[in-house]
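**Q** Attaching a predicted model along with its sequence, questions to come.
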Amino acid sequence: MVDGFAYGMAAILVIAIILPFMQVITVSMSPASVVNATGFHLFPTKFDFSGYKKIATDNNFWHSYLNTILRAVIGTSSGVLITIMTAYPLSKVNLPYRKGLMLFVVFTMYFSGGMIPKYLLIKNLHLTNNFLVYILPCLITGFALIITRNFFMSIPGELEESAKIDGATPWRVLFGIYLPLSKPVVATISLWYCVHHWNSWMDNMLYVTKSNLYVLQYVLQTILTNGQTADMETMTDVIIHTETMKMAALVLSLLPIVCTYPFLQKYFVKGMLVGSVKG
């Protein structure tokens, strides 16, 4: 009975995810006349890739795409590195003030200064209209740090002791022993950081006004909401987006994450389980 209910809920969840995704793909490949006439439909009756051809001429879209790729690569790599370097000492039971430091990390997960104090901080640090505003404020997250720290605690301490007897430094222990054994948790937090950076647009709206620093999701949000974007080169021309162009832009924005996830999936569950059960 319980298994049947679980499978039923899972089936409903899968359908709720797949149907909108199929609708987006169908609209992006259909002519505007069919979209306006039939409305919701799961499979294209006619194929027309003019939406993709037109979105290819939107310089603002592709420049923001490049900005998002750079943000995702730099933000993910730096976030994973800082998380690993912070989690390693916190995994040691003999670290002074370890419990207090962990309480501070947990505190940041539930409480923040709010939007206005954060904006004032960003402004005083001269990060407005600066590419670093996408990287530094979200360089590390408390949840990723706790998961990584717990994973490190599950690694046998005898490995580190034997390495130190052979003369290994803490840096050598971390990057030569712990890191190779931590592929599951590294893949897990890498996916978290990558998805966060790829989907984020609020910081663009709050802290960036220069169009050459716009990220993909903010441009996509303006396309879906307003149906138009300003051409970046002329800064005067306006590109009008039809429904097919909107859906084509949405499909193109999903491709990198959809292509990346299968390579990290085999590590994801293991990294989550091992990193969440250790106290």
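**A** Here it is on my side, so go on. Residues are numbered from 1 along each chain as shown.

**Q** Only C-alpha atoms from now on, for both contacts and neighbour counts.
**A** Will do.

**Q** my guess is Phe43 meets Thr26, correct?
**A** Yes: here Phe43 reaches Thr26: they are 5.8 Å apart, a contact under C-alpha atoms under 8 Å.

**Q** Comparing those two, which residue is more hemmed in?
**A** Thr26 (24 against 13; other C-alpha atoms under 10 Å).

**Q** Grab the nearest non-local neighbour of that one.
**A** What sits nearest to Thr26 in space, not counting adjacent residues and going by C-alpha to C-alpha, 6 or more residues apart in numbering, is Pro44, at 5.2 Å.

**Q** dump the residue contacts of that neighbour.
**A** Thr26, Val27, Met29, Ser30 (C-alpha atoms under 8 Å, 6 or more residues apart in numbering).

**Q** want to compare, so here's the second one:
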Amino acid sequence: MKTSIEFSHKIKRTQEDWIIDTVVYALAIFIFIITFYPFFLSIVLAFNEGKDATYGGIYFWPRKFTLDNFAELLNDPAWGKALLITVLRTVLGTGITVFFTCLVAYGLSAKNLIFRKFYMGMVIFSMYFSGGIIPYYMVIRSMHLTNSFLVYIIPSALNTFFLIVAISFFQDIPKDLAESASIDGAGELTILRKIILPISKPLLATIAIFTAVTQWNSWYDCAFFTQNKALRTMGYLLMSVIKKSSMSQSNMDSYAASVAGGTITTVSVQLAAMIVAVAPILLIYPFFQRYIVSGLTLGSVKG
């Protein structure tokens, strides 16, 4: 007797099914093209001579391939320092955020914690309400974080949204694991380090990738809380050069740098900077994708 699965494979598709599928796939392809092509064109122009690109007519591949735009970007002391600051804040900020989020979440996941409801109320309240930019700036200044590298690290050390996700995740881990280790004499920190965290890779990867993306692209804190040019980030410089690129096309055509034979323009350097800023995230994300999906679903539904 044929099973229902075998029977379902032999169901004939109607003409309406084919029409709907065709429309859906065509629409999906169209949306993909109009969203991906501007980024693809930016990559093409970043590898093309800047002055030559101002003449137009470049659509799918560089007309005059060059790496001068990237060389000019990386040789510029301002961009070099910004890249270093961005890498440092991304690495340190991500590690500290993951550490403190997991540490606090593990404590709040214990239902026998004294004043747990009060602590949870504070977390939820702070997630939905904020004092605004002026009180926030006053807090930053009172902590002497303005014009300091730590302004990129300390305020984001604990993310309330990730904290809620981590609490739910830890609560779904069987209590027998922690109890058996506790009977053997393990302390809470030992249980967290040797038992809980090793089986929480989806959670750790989820927090890490989202925090890293936020740290890498951030420019808001650099604009408001630092005046020291040595602390400028890639995101801030990108925002600055994008604002400067509002000049007319004729001005862009006549504005070429005095290096590399006059082939570099401000726009070509901007495009190279954009590629440098986006490429690391695009390269890292595929390796964390499977952890991110499971990290966002595990712990979200109670059994």
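**A** Good, I have the coordinates. Computed from a predicted structure; not experimentally measured.

**Q** hang on, the earlier thing: hang on, the residue nearest to Thr26 of the first structure is in a strand, isn't it?
**A** No: secondary structure assignment places Pro44 of the first structure outside any strand; it is coil (DSSP: H, G, I helix; E, B strand; the rest coil).

**Q** so what corresponds to it in the second structure?
**A** Matched to the second structure by TM-score structural alignment, Pro44 of the first structure sits across from Pro62.

**Q** what does Tyr261 of the first structure give?
**A** Pairing criterion TM-score structural alignment: the partner of Tyr261 of the first structure within the second structure is identified as Tyr285.

**Q** picking that back up, specify which member of the contacts of Pro44 of the first structure is nearest to Val185 of the first structure.
**A** The shortest separation between Val185 of the first structure and any of those is 36.2 Å, and it belongs to Thr26 (by C-alpha to C-alpha).

**Q** Tell me the residue in the second structure aligned with that closest one.
**A** Using TM-score structural alignment as the criterion, the counterpart of Thr26 of the first structure in the second structure is Val44.

**Q** got it, and Val133 of the first structure?
**A** Using TM-score structural alignment, Val133 of the first structure lines up with Val151 in the second structure.

**Q** Which residue is the nearest non-sequential neighbour of that match?
**A** With sequence-adjacent residues excluded and distances taken as C-alpha to C-alpha, 6+ apart, Val151 of the second structure is closest to Leu145, at 5.1 Å.

**Q** Tally up the residues packed near the one you found, please.
**A** One way to gauge burial is a neighbour count; for Leu145 of the second structure, by other C-alpha under 10 Å, it gives 19.

**Q** same check, this time on Leu216 of the first structure
**A** 27.

**Q** For stretch 238-249 of the second structure, give me every contacting residue.
**A** Under the contact criterion C-alpha under 8 Å, 6+ apart, stretch 238-249 of the second structure has outside partners Trp219, Thr266, Val267, Gln270, Ala273, Met274.

**Q** out of those residues, which are inside helices?
**A** Judged by DSSP state H, the subset of the contacts of stretch 238-249 of the second structure located in helices is Thr266, Val267, Gln270, Ala273, Met274.

**Q** Report the separation between the first one and Val23 of the second structure.
**A** When you say that, I think you mean Thr266 of the second structure. From Thr266 of the second structure across to Val23 of the second structure, the span is 42 Å (C-alpha to C-alpha, to the nearest Å).

**Q** Tell me the spacing between Phe149 of the second structure and Ile264 of the second structure.
**A** 32 Å.

**Q** Same drill for the two, tell me which one is more crowded.
**A** For Phe149 of the second structure versus Ile264, neighbours defined as other C-alpha under 10 Å are more numerous around Ile264 (24 against 18).

**Q** The closest residue to the more buried one other than its chain neighbours: how many residues sit nearby?
**A** For Ile264 of the second structure, the nearest residue in space outside its immediate sequence neighbours is Gly50; the separation is 4.7 Å by C-alpha to C-alpha, 6+ apart. Residues lying near Gly50 of the second structure (other C-alpha under 10 Å) number 27.

**Q** ditto for Thr83 of the first structure
**A** A total of 23 residues lie near Thr83 of the first structure under the criterion other C-alpha under 10 Å.

**Q** Point me to the helix or strand that includes the alignment partner in the second structure of it.
**A** Alignment note: Thr83 of the first structure maps to Thr101 in the second structure; criterion TM-score structural alignment. Counting by DSSP states H and E, the element that carries Thr101 of the second structure is helix 77-108.

**Q** After that helix, which helix or strand is next?
**A** For helix 77-108 of the second structure, the succeeding helix or strand toward the C-terminus, using DSSP H and E, is helix 116-128.

**Q** how close does that next one sit to the first structure?
**A** Per the superposition on the first structure, helix 116-128 of the second structure and its aligned residues are separated by 2.1 Å on average (mean C-alpha distance after the TM-score superposition for the first structure).

**Q** quick check: that helix aligns to which part of the first structure?
**A** Against the first structure, helix 116-128 of the second structure falls on residues 98-110 (TM-score structural alignment).

**Q** Check the gap between Asn271 of the first structure and Val2 of the first structure for me.
**A** Quick fix: residue 271 of the first structure is Gly, not Asn. The spacing between Gly271 of the first structure and Val2 of the first structure, counted by C-alpha to C-alpha, is 27 Å.

**Q** Between these two, point out the one with more neighbours.
**A** More neighbours surround Gly271 than the other of Gly271 of the first structure and Val2, with 21 against 7 (other C-alpha under 10 Å).

**Q** Helices of the first structure, residue ranges please.
**A** Counting by DSSP H, the helices of the first structure are 2-28, 32-38, 50-55, 59-90, 98-110, 115-124, 142-153, 157-165, 170-173, 179-181, 183-199, 202-207, 216-226, 243-277.

**Q** Highest mean neighbour count out of those?
**A** Each of those was assessed for mean neighbour count using mean count of other C-alpha atoms under 10 Å. The highest is helix 142-153, with a mean of 23.

**Q** What span of the second structure is that one aligned with?
**A** Aligning helix 142-153 of the first structure against the second structure (TM-score structural alignment) gives residues 160-171.

**Q** Now tell me what touches that stretch from outside.
**A** Around stretch 160-171 of the second structure, the neighbours that count as contacts under C-alpha under 8 Å, 6+ apart are 101-102, 104-106, 108-110, 123-124, 126-127, 196, 203, 207, 296, 298-300.

**Q** Over in the first structure, tell me which residue corresponds to Val139 of the second structure.
**A** For Val139 of the second structure, the aligned residue in the first structure is Leu121 (criterion: TM-score structural alignment).

**Q** Next: Gly299 of the second structure.
**A** Going residue by residue (TM-score structural alignment), Gly299 of the second structure aligns to Gly275.

**Q** Run a quick check on its match versus Val186, I expect a contact.
**A** No: Gly275 of the first structure sits out of contact with Val186 when judged by C-alpha under 8 Å, with a separation of 10.5 Å.

**Q** Nothing else from me, thank you.
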